[in-house]
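Undergrad: okay, predicted coordinates and the sequence, questions at the end:
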Amino acid sequence: MTESDQLSITIPKLHRLETSEPLYKTLPKIKTVDWKSSFSPMVHAMVSINEIQNGSVLLVTTMKNNTNGNLQTNEATSILIQLLKNSVSNKFQLCDSDRLNMACQILGISADNGLELLNNVVSLARYLDIQYVLYSIASGNVQYPYVNLQILLVNTGEIIWSMTSKSIF
């Protein structure tokens, strides 16, 4: 191969892009809900209900997200459960998670998202012979959600206690 047979490649000269705008946009800061502070007064009110006998078994559902965006509902549910476990009251015994998972498998309910659906939760509670269900819903604007907690009497499906609160950031 001779020099004249070789290919000649011309590389274009690169020009610098002149702009006053940054090449990337900064993401907005995500507000984090202070679930512990949001739930504490609600849990205090809940364990003070006179109509519920001490030691009653309670099934806590996964918080349902009815806001206009994404919300850390698993974290919220975990904190709610911890507050109930750590309350000085012996108002509620919480359903054991192993027992709950086994019942979910037997009844064909997804443990990941099936505990947001009230029908599934009531079926589970009846199967496990649990007296009460704590159903939680976040609603409104995801930046400032409202949280509603409801205690349902499993035998009748009646809401026997309910409280709504604005979340704390």
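TA: Sure thing, it's come through.

Undergrad: rest of the way, CA atoms for contacts and neighbours
TA: Fine.

Undergrad: so where do the helices sit in this protein?
TA: In the chain, the helices defined using DSSP state H lie at 35-46, 73-86, 97-107, 118-127.

Undergrad: okay, one more to line up with it:
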Amino acid sequence: MKRILMVAAATLILAGCPSYPPQTPPPIVPIEPEQPPEVTPPPIDVVPTPPKQQTTDWSASISPLVSQMVSEDGVESGKVLLVDSVKNNTNGTLPVQAVTSAMTTIVENTQRFKVVPPSVVSSARKTLGLSQEDSLVTRSKAIGLGRYVQADYVIYSVISGSNKDRTLEMQLMEVQNGEIVWSGKHSIE
């Protein structure tokens, strides 16, 4: 009996299950693999090329003027000469100390004057309260400095113009009376 009950229960259970017609599997559609979005690299910062620095051969620019000055008739040999710092009247910056140093060397090489050493000029400037990088150089300051170091002559020089078209003007002045003994101009290349 147990068997019959089991068969009956199994029949009832199976009769309660709905039956579905066999299903066909859905068609297989190939799927393209998803492409990752194109990542564009950030723009590379290009470092701008710095402007070319103009190098100047100061010796070549100063030598012609010193040669003219030394050959001048009114200039006496053997006198004490002060080379004052160059005044910059250009619209840019100049290595004033380098130009002054080059001028001092060229004048010394002529062996026509006793040039006041740069160390003496430097200490005299400090004593008189004049800056080494004084951009307001005047003839009266140059003569005053010349008197302080007991020079006979002083070279007062000015570089003027623009960065592309510069001119060097030099003047040789007597310290005692401020008279301009010689004056000359030369283009700087």
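TA: Now that the structure is in, tell me what you want to look at. All figures in this text were calculated on a predicted structure; none of them were measured in a lab.

Undergrad: follow-up on the earlier one: what would the helices of structure 1 look like in a markdown table with mean neighbour count?
TA: Output for the helices of structure 1, formatted as a markdown table (neighbours: other CA atoms under 10 Å):
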| stretch | mean neighbour count |
| --- | --- |
| helix 35-46 | 17 |
| helix 73-86 | 16 |
| helix 97-107 | 13 |
| helix 118-127 | 18 |
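
Undergrad: how about these in CSV, adding distance to Ile159 of structure 1?
TA: Formatted as CSV, the helices of structure 1 follow (distance: least, CA to CA, whole Å):
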stretch, distance to Ile159 of structure 1
helix 35-46, 13
helix 73-86, 19
helix 97-107, 22
helix 118-127, 12
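
Undergrad: who wins for proximity to Tyr24 of structure 1 among the ones you listed?
TA: helix 73-86 (30.0 Å; CA to CA).

Undergrad: next one: the closest one to chain centre, how far?
TA: Centroid displacement of helix 73-86 of structure 1 relative to its chain, using CA atoms, centre = their mean, to the nearest Å, is 9 Å.

Undergrad: by contact count, what packs against it?
TA: helix 35-46 (3 or more CA pairs under 8 Å, 6 or more residues apart in numbering; DSSP states H and E).

Undergrad: what residues in structure 2 pair up with the helix it packs on?
TA: Counting by TM-score structural alignment, helix 35-46 of structure 1 lines up with residues 58-69 of structure 2.

Undergrad: got it, and stretch 93-100 of structure 1?
TA: Counting by TM-score structural alignment, stretch 93-100 of structure 1 pairs with residues 114-121 of structure 2.

Undergrad: what's the span of the matching stretch from first residue to last?
TA: One end of stretch 114-121 of structure 2 sits 13 Å from the other (CA to CA, to the nearest Å).

Undergrad: just stretch 144-157 of structure 2 next, same as before
TA: 15 Å.

Undergrad: for the spatially most central residue of structure 1, which non-adjacent residue is closest in space?
TA: Structure 1 has Thr73 as the residue nearest its centroid, 1.2 Å off, counting by CA atoms, centre = their mean. Leaving aside its chain neighbours, Thr73 of structure 1 sits nearest to Met63 (5.5 Å; criterion: CA to CA, 6 or more residues apart in numbering).

Undergrad: what's the neighbour count on the residue mapped onto the one you found from structure 2?
TA: Aligned by TM-score structural alignment, Met63 of structure 1 pairs with Val86 of structure 2. Look at Val86 of structure 2: counted by other CA atoms under 10 Å, it has 27 neighbours.

Undergrad: Tyr156 is in contact with Val86 of structure 2, correct?
TA: Yes. Taking contacts as CA atoms under 8 Å, Val86 of structure 2 lies within contact range of Tyr156: 7.1 Å.

Undergrad: ranges for the strands of structure 2?
TA: 80-83, 87-90, 114-115, 153-161, 166-174, 180-188 (DSSP state E).

Undergrad: as CSV, the ones you listed with mean neighbour count and distance to Thr55 of structure 2 would be great.
TA: Shown next, in CSV, are the strands of structure 2 (neighbours: other CA atoms under 10 Å; distance: least, CA to CA, whole Å):
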stretch, mean neighbour count, distance to Thr55 of structure 2
strand 80-83, 26, 23
strand 87-90, 20, 16
strand 114-115, 20, 27
strand 153-161, 23, 15
strand 166-174, 21, 13
strand 180-188, 16, 11
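
Undergrad: which of these sits closest to Leu130 of structure 2?
TA: Of the strands of structure 2, nearest to Leu130 of structure 2 by CA to CA is strand 87-90, at 13.4 Å.

Undergrad: tell me what that closest one is packed against?
TA: Right, strand 87-90 of structure 2 is packed against strand 153-161 by 3+ CA pairs under 8 Å, 6+ apart.
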